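> Kindly generate the corresponding structure for this input.
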Amino acid sequence: MVAIAKEFQVDLSKPLVCQVGHLGEAYQEWVHQPIVSKEGPRFFGNDFLEVLTRTVWWVVPIVWIPVVCYSIAISVGMGISSFQAILLVMTGILVWTLMEYSLHRFVFHIQTRSYWANTFHYLLHGCHHKHPMDGLRLVFPPAATAIICIPFWGLIRLFSTPASTPAIFAGGLLGYVMYDCTHYYLHHGFPSTEPARHLKRYHLNHHFRIQNKGFGITSSLWDFVLGTLPPASSTQKKSS
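Alright, predicted model coming up:
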């Protein structure tokens, strides 16, 4: 099967990562024309590299929830009360929601046109928009998350005390776990009650109707605050 985008042809039967960069300016149009199939594409010809691109959703809580608990325990061990720890964790979750929105809007949806920029964008987020139902590429691999955790920890340290830093970090990490699990559920779950049904409509609207609006995954808070809410009528239509 071959998808044609201007002068360059992307062969969907072959590994995609080394192809998409050649699309140049046509990449953005191509990547935002989704292929709705639960069978994901092949990224690399090398089997080892290919395995590294696939992550089952339940790996996220298994790997990171123990880190969340350990971080909270460190703060409590340094004299933070249980009540203070709860407030700090909630603060961390709030900070994560802003990071979630900012990463999605300003990094994941950056406009690219060069070979390497297109390739990097496809690996980071473009693949998800092209194949939104690929269940093995819906969550971040733990190694990628660990890399993001390093500057996140450093940022928290700049604005908090040594005792409160681990608890705020734990809240941010917990927010991330909630985000990735929610994201998977919005694509593959079948919610029957609100607010989950609204969140599913809201997110699928971002994929299939208005891709430059609705960047929040776990909530629409920052879309509301920063003016990127999609039109209400578009999120009220039937979700799939």
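
> going forward, measure contacts between C-alpha atoms and count neighbours the same way
Fine.

> Can you list the residue ranges for strands in this protein?
Assigned by DSSP state E, the strands in the chain fall at 2-5, 8-11.

> number of nearby residues for Thr119?
Counted by other C-alpha atoms under 10 Å, the residues lying close to Thr119 total 23.

> measure the residue of the chain positioned farthest from its centre to Pro230 for me?
Ranked by distance from the centre of the chain (C-alpha atoms, centre = their mean), the top residue is Gly79, with 34.2 Å. Gly79 sits 45 Å away from Pro230, taking C-alpha to C-alpha, to the nearest Å as the criterion.

> coming back round to it: now the residue farthest from the centre of the chain: how far from Ile148?
Applying C-alpha to C-alpha, the value for Gly79 to Ile148 is 27 Å.

> same check, this time on Tyr176
Tyr176 is 11 Å from Ile148, where distance means C-alpha to C-alpha.

> Compare these two (neighbour count), which wins?
Tyr176 (24 against 11).

> check contacts around the nearest residue to the more buried one once chain neighbours are set aside.
Nearest non-adjacent residue to Tyr176, counting by C-alpha to C-alpha, 6 or more residues apart in numbering: Trp96, 6.7 Å away. By C-alpha atoms under 8 Å, 6 or more residues apart in numbering, the contact set of Trp96 is Gly171, Gly172, Leu173, Gly175, Tyr176.

> Isn't the fourth one up against Thr97?
The reference is to Gly175. Yes: if you go by C-alpha atoms under 8 Å, Gly175 and Thr97 touch, sitting 7.1 Å apart.

> Give me the distance between the two termini of stretch 206-225.
End-to-end span of stretch 206-225 (C-alpha to C-alpha): 17 Å.

> Tell me which residues of it come out buried.
206-207, 211, 213-223 (16 or more other C-alpha atoms under 10 Å).

> So which of those are in helices?
The helices, defined by DSSP state H, take in His206, His207, Leu221, Trp222, Asp223 from the buried residues of stretch 206-225.

> run this one through as well so I can compare:
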Amino acid sequence: MKRNLLRTGVDAIVRMSSTRANYWAEVALDVTLCLVLLVEGWMHRTSPLTSLLALALGLLAFSFIEYFFHRWMFHTRIPLFEQGHRMHHAQPLGYDSLPFFLPSAVLLCLTGLLVLVMPLGVALLMAGAMTFGYIAYGLSHFTIHHVRFRQPLLRRWAASHHVHHYHPDSNFGVTTPLWDVLLGTRYVRQPRKG
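Predicted structure coming up:
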């Protein structure tokens, strides 16, 4: 009985997560969190160089988090993650996202951990940059699936993610190919035989 109740709850969250309202509520909540973290971090900052390093490190950290979640969480058997991502692969133009509150909750937990191990201003700037990275990822992913680019560089960038939909064991990075290159999951087109 508990298992059926859990399954029903997960199914309800997945249905809610695929709505337009959930998607845009998540964007609004994430932008608000990002601004609060960056403003508070700026108010508690130390030196300009340390602040810039915190922002750069936050963006780099997010790029790995993006890769980690896409590769090892969304392509797994954890229902909350896998079900929604499977829906995205089946309907790439749908409004697929996590429950609107989940990314901000995770980012706040990460912020708390950072505050425990580094100066407050550095931790808040780093967390703000990670939140900005998440927003950039979400909007980039949405744009890739809803816009037909004419500019060649943007077409190649979008194509890299579209390849993932045909080769789901490659191209996990949406905003950057960095971790796909470093960890050997970048799709390499095989020469035609013949």
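
> Any idea what the TM-score is?
Scored against TM-score structural alignment, normalised by the length of structure 2, the superposed chains reach a TM-score of 0.80; 183 aligned residues with a C-alpha RMSD of 2.8 Å.

> Tabulate the ones in helices among the buried residues of stretch 206-225 of structure 1 in JSON lines, adding columns for distance to Ala3 of structure 1.
Shown next, in JSON lines, are those (distance: C-alpha to C-alpha, whole Å):
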{"residue": "His206", "distance to Ala3 of structure 1": "23"}
{"residue": "His207", "distance to Ala3 of structure 1": "19"}
{"residue": "Leu221", "distance to Ala3 of structure 1": "37"}
{"residue": "Trp222", "distance to Ala3 of structure 1": "36"}
{"residue": "Asp223", "distance to Ala3 of structure 1": "33"}
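
> and of these, the nearest to Glu50 of structure 1?
Checking those against Glu50 of structure 1 with C-alpha to C-alpha, the nearest one is His207 at 24.6 Å.

> That closest one corresponds to which position in structure 2?
Under the alignment (TM-score structural alignment), His207 of structure 1 pairs with His165 of structure 2.

> Number of residues surrounding the residue lying closest to its match once chain neighbours are set aside?
Leaving aside its sequence neighbours, His165 of structure 2 sits nearest to His89 (C-alpha to C-alpha, 6+ apart; 6.3 Å). His89 of structure 2 has 15 neighbours, counted by other C-alpha under 10 Å.

> Trace His89 of structure 2 over to structure 1, please.
Structural correspondence for His89 of structure 2 with respect to structure 1 (TM-score structural alignment): His129.

> okay but that match is in contact with Phe208, surely?
No: His129 of structure 1 sits out of contact with Phe208 when judged by C-alpha under 8 Å, with a separation of 9.0 Å.

> Can you show me the helices along structure 1?
Counting by DSSP H, structure 1 has helices at residues 17-20, 27-31, 47-52, 59-77, 82-102, 115-121, 127-130, 142-159, 165-188, 196-208, 221-226, 232-235.

> For the fifth one, give me the average deviation versus structure 2.
Mean deviation of helix 82-102 of structure 1 from its aligned counterpart in structure 2 after superposition (mean C-alpha distance after the TM-score superposition for structure 1): 1.7 Å.

> Run the chain-centre distance for that helix.
From the chain centre to the centre of helix 82-102 of structure 1 is a distance of 17 Å (C-alpha atoms, centre = their mean, to the nearest Å).

> List the buried residues of that helix.
85-86, 88-97, 99-102.

> For Val56 of structure 1, state which of those residues is nearest.
Nearest to Val56 of structure 1 among the buried residues of helix 82-102 of structure 1 is Glu100, at 20.2 Å by C-alpha to C-alpha.

> So what does the closest one match up with in structure 2?
Using TM-score structural alignment, the equivalent of Glu100 of structure 1 in structure 2 is Glu66.

> you'd agree its match is up against Gly173?
Yes: using C-alpha under 8 Å, Glu66 of structure 2 makes contact with Gly173 at a distance of 6.7 Å.

> In structure 1, which residues correspond to stretch 29-42 of structure 2?
Mapped onto structure 1 using TM-score structural alignment, stretch 29-42 of structure 2 spans residues 63-76.

> roughly how far out does that stretch sit from the chain middle?
How far stretch 63-76 of structure 1 lies from its chain's middle: 22 Å, per C-alpha atoms, centre = their mean.

> how big's the offset between it and structure 2?
Superposed on structure 2, stretch 63-76 of structure 1 shows a mean distance of 2.1 Å to its aligned residues (mean C-alpha distance after the TM-score superposition for structure 1).

> buried stuff in that stretch?
Using 16+ other C-alpha under 10 Å as the test for burial, stretch 63-76 of structure 1 gives Trp64, Val67, Val68, Ser71, Ile72, Ala73, Ile74, Ser75, Val76.

> Let me know how buried the residue lying closest to the second one once chain neighbours are set aside is, in neighbour terms.
In this case it means Val67 of structure 1. The shortest distance from Val67 of structure 1 to any non-neighbouring residue, by C-alpha to C-alpha, 6+ apart, is to Ala170 (7.5 Å). Neighbour count of Ala170 of structure 1, defined by other C-alpha under 10 Å: 31.
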